[in-house]
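Peer 1: No sequence on hand, only this structure:
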């Protein structure tokens, strides 16, 4: 006998079940030193709505769809109970690398941020060299430029950094056209090109795969509308994937871990250890790496920790007003988008 589907929440229910938290970071990450998130308490467990503050309401609607899906709909069956993860190294100075990497015990892979505004290629080279020295010859190093280079800059940088035995370079250029071009230029070097922003911020997340502009895709549950929506993209793209997070709390990380656990072939360590960058979290058992992996679990909210991390009154109001607006956008999505619209009240 098929169970009756659980009704999705109304806006009033979401607002009643929400807490807005503000969590400081150990190290500034792409200009962010405090991470804000709206935590929801759904019948399936805690969920998270945390699009970055600069994102439009239209872009944030996929994040709300993901939060509702994770909190109100049972997750799909999983294929594994632990996910190997990579360390994430922000664009810090060489002198700070050790203290950052110490937060990722057992991780065999490091993702290094490069092309940071205000820094030089020399800064990137020094950071990657020090990370390689600490990791050893057997470890894996991947770079993430967040679309910060043009094609010529990317080609020059990849040549300069190739001596450090790169696993792949993530989003070296911003546009799909430029990704295609740089992939052609560096293909002979055997360094794969990964797409992130060209998937999660694109009107058509499959365009980059269809046009042969990437060797693998970086998949994030929240920006892609949730676990089921992301799994559909993975299946249709037909490329290897890395499941990653968006600087989430451990609640958002759990969503990503469940997504990774559903993918049949998981060839790469996943970018799901960024909770290690947070000074505080909303659970007493944060999803930080142990022996290079995290468990596939749904952490319980620690209400004391939530209360200790509550955002200021004005930021709480800002997030609640944003939730109301984005909920309206979600209601307006048509079935042709392939996404779940929010219920009417």
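Peer 2: Okay, I see it. Since we're looking at a predicted model, the values are computed, not measured. Residues are numbered from 1 along each chain as shown.
Peer 1: make it CA atoms for all contacts and neighbour counts henceforth
Peer 2: Fine.
Peer 1: just checking, what packs against the helix or strand containing residue 27?
Peer 2: Element membership of residue 27 [criterion: DSSP states H and E] is strand 18-29. With contacts taken as 3 or more CA pairs under 8 Å, 6 or more residues apart in numbering; DSSP states H and E, strand 18-29 sits against strand 32-42, helix 313-332.
Peer 1: Comparison target below:
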């Protein structure tokens, strides 16, 4: 990975760091509680929250993003609010209305599919329930997190096509598979979006050069910050959807800053995920009101930071991880 020289010292970061644990309303990505580190830089509050299974090399990019947001000037917004989508975890179809009710005014829903241990029939039932709840005017996109091979993805999209999909996000894992699937389903009119093929790639623009996607999903923190994400979108030359990684409201404000600065924003963004939490560290939480989020920086509530502090052992685990990632970024002296 590219070596970056962080502008703050590790002591600067740790001096304001809080490790928090926020409960979820429904199990998502195999977890019931989301943990994160939030800290304050001269530009404002920021967040470091790579998923626990990511190694230090991958997680270091998330720290670079957090440092960028806390210590570097951010681009000026070109819009004052961001339309966002609802996010439906891999729940049973009967639970869909309760999930959608948490997302005030959202006209679009992203539905998780291809969950381990579930069948295509479960996905179809879930997406059909979303369509029934949202009506014909609602927009539905599905996200498989790269879990299907090309044949499985083609079969799944055929089965889901009657629900009128806006696009399919990362249906297959590799760029070559995405390109093949895009060729096969082009006649169906279902665009292919790339997420992991952008944020987990050594070359995040390769998927665009290969003609393997119609649009990009970009996430500010794992891409190294708002400024780098903007540069990636500009180089790729494809429409972009800004999404979150199940962040706290502090992390979501980083995504909102990115979405606010994009020259063109054709799709609702996946930044409404605080609605999946039963608690947050900002009051009020950065959650959709009338289907939109305001652009602007926010700060945590000290009482909520204390109330939702992680256990001592989890705090130690996260701060040790942050220190290792800082060393990854600093490189050799």
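Peer 2: Happy to help now that I have it. Computed from a predicted structure; not experimentally measured.
Peer 1: Put one on top of the other, what's the TM-score?
Peer 2: Scored against TM-score structural alignment, normalised by the length of structure 2, the superposed chains reach a TM-score of 0.97; 328 aligned residues with a CA RMSD of 1.0 Å.
Peer 1: Helices of the stretch 201-333 of structure 2, residue ranges please.
Peer 2: Per DSSP state H, counting those that start in this stretch, the stretch 201-333 of structure 2 has helices spanning 206-209, 226-236, 249-261, 302-307, 312-330. These are given in chain order.
Peer 1: residues in structure 1 aligned with the last one?
Peer 2: Counting by TM-score structural alignment, helix 312-330 of structure 2 falls onto residues 313-331 of structure 1.
Peer 1: Have a look at how far, on average, the matching stretch is from structure 2.
Peer 2: Stretch 313-331 of structure 1, aligned to structure 2 and superposed, deviates on average by 0.5 Å (mean CA distance after the TM-score superposition for structure 1).
Peer 1: How about that stretch, which residues are buried there?
Peer 2: Of all the residues in stretch 313-331 of structure 1, those buried under the rule 16 or more other CA atoms under 10 Å are 316, 319, 320, 322, 323, 324, 326, 327, 328, 329, 330.
Peer 1: give me every residue that touches the second one.
Peer 2: Residue 319 of structure 1 makes contact with 20, 38, according to CA atoms under 8 Å, 6 or more residues apart in numbering.
Peer 1: Also the third one?
Peer 2: Under the criterion of CA under 8 Å, 6+ apart, the contact list for residue 320 of structure 1 reads residue 15.
Peer 1: Quick check, central residue of structure 2?
Peer 2: For structure 2, the residue sitting closest to the mean C-alpha position, by CA atoms, centre = their mean, is residue 244 at 2.3 Å.
Peer 1: What about the nearest residue in space to residue 226 of structure 1 that is not next to it in sequence, how many residues nearby?
Peer 2: Nearest-residue entry for residue 226 of structure 1: residue 66, 3.7 Å, with adjacent residues in sequence omitted and distances by CA to CA, 6 or more residues apart in numbering. Other residues within reach of residue 66 of structure 1, judged by other CA atoms under 10 Å, total 28.
Peer 1: Same question for the one 3 residues further on.
Peer 2: Here the number of neighbours of residue 69 of structure 1 (other CA under 10 Å) works out to 24.
Peer 1: Please name the residues that touch the aligned partner of it in structure 2.
Peer 2: The alignment partner of residue 69 of structure 1 in structure 2, by TM-score structural alignment, is residue 68. Residue 68 of structure 2 makes contacts with 224, 225, 226, 227, as judged by CA under 8 Å, 6+ apart.
Peer 1: tell me which of the residues you listed is nearest to residue 286 of structure 2?
Peer 2: Nearest to residue 286 of structure 2 among the contacts of residue 68 of structure 2 is residue 226, at 18.0 Å by CA to CA.
Peer 1: Confirm residue 76 of structure 1 sits in a strand?
Peer 2: No. When DSSP: H, G, I helix; E, B strand; the rest coil is applied, residue 76 of structure 1 is found to be coil, with no strand at that position.
Peer 1: okay but it is in contact with residue 262, surely?
Peer 2: Yes. With contacts defined as CA atoms under 8 Å, residue 76 of structure 1 counts as touching residue 262 at a distance of 7.1 Å.
Peer 1: The two: which has the busier surroundings?
Peer 2: Set side by side, residue 76 of structure 1 and residue 262 show more neighbours around residue 262, with 19 against 12, by other CA under 10 Å.
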